[in-house]
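>>> what would the 3D arrangement of this be:
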Amino acid sequence: MPDGADKKPSRIQQRNRRLILDAALDVFSKHGYRGATLDQIAVAAGLSKPNILYYFDGKEEIHVTLLNQLMETWLDPLVTLDPDGDPLQEILGYVQRKLDMARDLPRESRLFAGEILQGAPRMAPHLVADLQPLFDEKCAVIGAWMDKGALATVDPRHLIFSIWATTQHYADFDAQVQVLLRDDPECHGGAAKYLATMFTKLLSP
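Below you'll find the predicted structure:
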C-alpha cells in the first residue's frame, strides 16, 4: 500500500501495542529484564511471538518503551512539590502521592526498581537529564524551607531518599508485606498514618 508507513496506526494496531506493553509490564515486573522472554510476553498478551516482533524489534525495545512511558509518571509527584505551599503539608502530600503510586502502580514500581538494581543500563540518560535537575531543584526548595525555620533541619537529599524507601517498599516488597500483614485491608491507610506521623515528628521545627 503506498505511503503505508506514514499512516496512523489502526485501532487494532493500537490495541495490540497496548496489549503487548501491558503484558510486558507484568512479565518484567515479575521476572526482571534478564528473566523475561518474548515467549512469556507473547503468552501474557495472547499473541504469537511473530506478532510481537511485528510491533517491536525485540525485548529491549519493549523494555525501553515502558521505561520511557514510566519516567514522566514517576517524576510527577516530585514535580508537584510547590515552593509556595505550606512546607510540612507539601512534604506530607508528596509522601502520600508516592504511597498512592505504590498502591496503584506496583508493577511500574518494580519495573523501575529492577532497572536501577541492574545499574540503570537503559534508564541512565533519563536519570541524568530528567531526575538529577529535578532532584537538585526540589532539594534546594526544601533546604530554603529549613533555612527559614519552617522545617527542622535535615539533609534534604536523604529526606527524599527516605520517602522513596518507605513508600516504594509497599510495592517492591509487596509479597513480604502481604504475608506479614496477612492481607490487612487497612494496610494502605495504616501506612499513610504511620508515615505522616513519622515525617511530621522528624520535620516539625
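>>> please make it C-alpha for all contacts and neighbour counts, starting now.
Noted.
>>> show me what counts as buried in the longest helix along the chain.
As assigned by DSSP state H, the longest helix anywhere in the chain is helix 11-35. Across helix 11-35, burial judged by 16 or more other C-alpha atoms under 10 Å covers 16-17, 19-29, 32-33.
>>> now do stretch 118-128
Applying 16+ other C-alpha under 10 Å to stretch 118-128 flags 122-123, 127 as buried.
>>> closest one of the residues you listed to Ala113?
Set against Ala113, the nearest of these by C-alpha to C-alpha is Met123 (11.0 Å).
>>> run this one through as well so I can compare:
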Amino acid sequence: MTTFDATLTPASTAGKRTGQIRQKNEELILSAAAEEFARHGYKGTSMNAIAMRAGLPKANLHYYFTNKLGLYVEVMRHILELWDNAFDHLTVEDDPAVALAGYIRTKMAFSRKQPQASKIFAMEIISGCECLSSHFNEDYREWFRGRAAVLQAWIDAGKMDPIDPMHLIFLIWSSTQHYADFSDQIRRITGQRRVTKDDFERGTETLIQVILKGCGLNPPR
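Take a look at the predicted model:
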C-alpha cells in the first residue's frame, strides 16, 4: 500500500509559503516602524508613513497590525524579548567572567544591529513608560529578582566581589544601550558619519574590561 505524505500536498506547500510571506512582511513592517518611531516619536508617526517606508499598501499594514499603538508596542516588545532572552541563560553554575562577558557582547550586538528599537524604548521610558506599564508587572519584577539572585549566588560563593547585583545589571543595561540611544552624540564627538562596527568592537572590549575588573573578575581570553 502506498504511504501518503501529507507534507507534500499542495495545501501544505501553499501554507508554508504563506507563512514565509507573512513573516517577511511583518519583519519589514516592524523595521520600517522602528525607523519612523525613532525619528518622529509615537505622536509624530503615522501608519501611512510606515507603509510608505515599508513599500507596502496601507491596507496591508492594517492587515498585520490593526492600529498604530499595537504596532508601537510590538516594536518595543520585540526588543525587550531579545534582551530578556539573552539574560535568561545565566545560571549559578556558570563562570561569572565568561557569562557576564558574553552578555555584554550580546547586548552590544543588539545595539549595533537594532539601534532604532533601542531608541524607541529609551524615549518611551523617559516619557513615563505609559505604553509599557503592563510589561513591568510583578512577573517581570520576579524575573529581575531571579537574575539578581544568580549574581548574588556568585558573590556568596566567592566567585566575584561583593557588589549590589541590581545596580550591576542597571550598569550593563545603560552602558550597552548607550551605543544605540546616543549614537548621534558618539559620531559627532568622533567626527564620523556613523558609529562603525570597529567602534562597537572596541567599546565592547572596554566595557568587558571595566565592568569585569570592577567585579573582581579577569576578562576571559
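>>> could I get the TM-score for this pair?
The TM-score (TM-score structural alignment, normalised by the length of the first structure) is 0.84; 199 aligned residues with a C-alpha RMSD of 2.4 Å.
>>> center of the second structure - which residue?
Nearest residue to the geometric centre of the second structure (C-alpha atoms, centre = their mean): Ile79, 3.3 Å.
>>> give me the element Leu202 of the first structure is part of.
Using DSSP states H and E, Leu202 of the first structure sits within helix 187-203.
>>> where in the second structure does that helix fall?
Mapped onto the second structure using TM-score structural alignment, helix 187-203 of the first structure covers residues 199-215.
>>> if we can go back for a sec, who does the longest helix of the first structure touch, helix- and strand-wise?
Helix 11-35 of the first structure sits against helix 38-45, helix 59-79, helix 106-117, with contacts defined as 3 or more C-alpha pairs under 8 Å, 6 or more residues apart in numbering; DSSP states H and E.
>>> between those, which gets nearest to Ile12 of the first structure?
Closest among these, using C-alpha to C-alpha: helix 38-45, at 13.6 Å.
>>> on that earlier part again, nearest to Leu202 of the first structure, out of the helices and strands packed on helix 11-35 of the first structure?
Closest of those to Leu202 of the first structure is helix 59-79, at 19.4 Å (criterion: C-alpha to C-alpha).
>>> what range does that closest one cover in the second structure?
Taking TM-score structural alignment, helix 59-79 of the first structure hits residues 68-88 over in the second structure.
>>> mean per-residue distance, that stretch versus the first structure.
Stretch 68-88 of the second structure differs from its equivalent in the first structure by a mean of 1.8 Å after superposition (mean C-alpha distance after the TM-score superposition for the first structure).
>>> quick check: which element contains Met166 of the second structure?
Take DSSP H and E as the rule and Met166 of the second structure turns out to sit in helix 165-181.
>>> what range in the first structure does that helix sit on?
Helix 165-181 of the second structure corresponds to residues 156-172 of the first structure when matched by TM-score structural alignment.
>>> what's the closest non-adjacent residue to Arg112 of the second structure?
Nearest residue to Arg112 of the second structure, sequence neighbours excluded (C-alpha to C-alpha, 6 or more residues apart in numbering): Ala180, at 6.6 Å.
>>> quick check: closest non-adjacent residue to Leu19 of the first structure.
Take Leu19 of the first structure and drop its neighbours on the chain: the residue closest to it by C-alpha to C-alpha, 6+ apart is Ala45, 5.5 Å away.
>>> measure the aligned residue in the second structure for the one you found to Ser174 of the second structure for me?
In the second structure, the residue matched to Ala45 of the first structure (TM-score structural alignment) is Ala54. Here Ala54 of the second structure is placed at a distance of 30 Å from Ser174 of the second structure (C-alpha to C-alpha, to the nearest Å).
>>> before we move on, the earlier item: may I see the buried residues of the helix holding Met166 of the second structure?
Buried, per 16+ other C-alpha under 10 Å, within helix 165-181 of the second structure: 165, 168, 172, 175-181.
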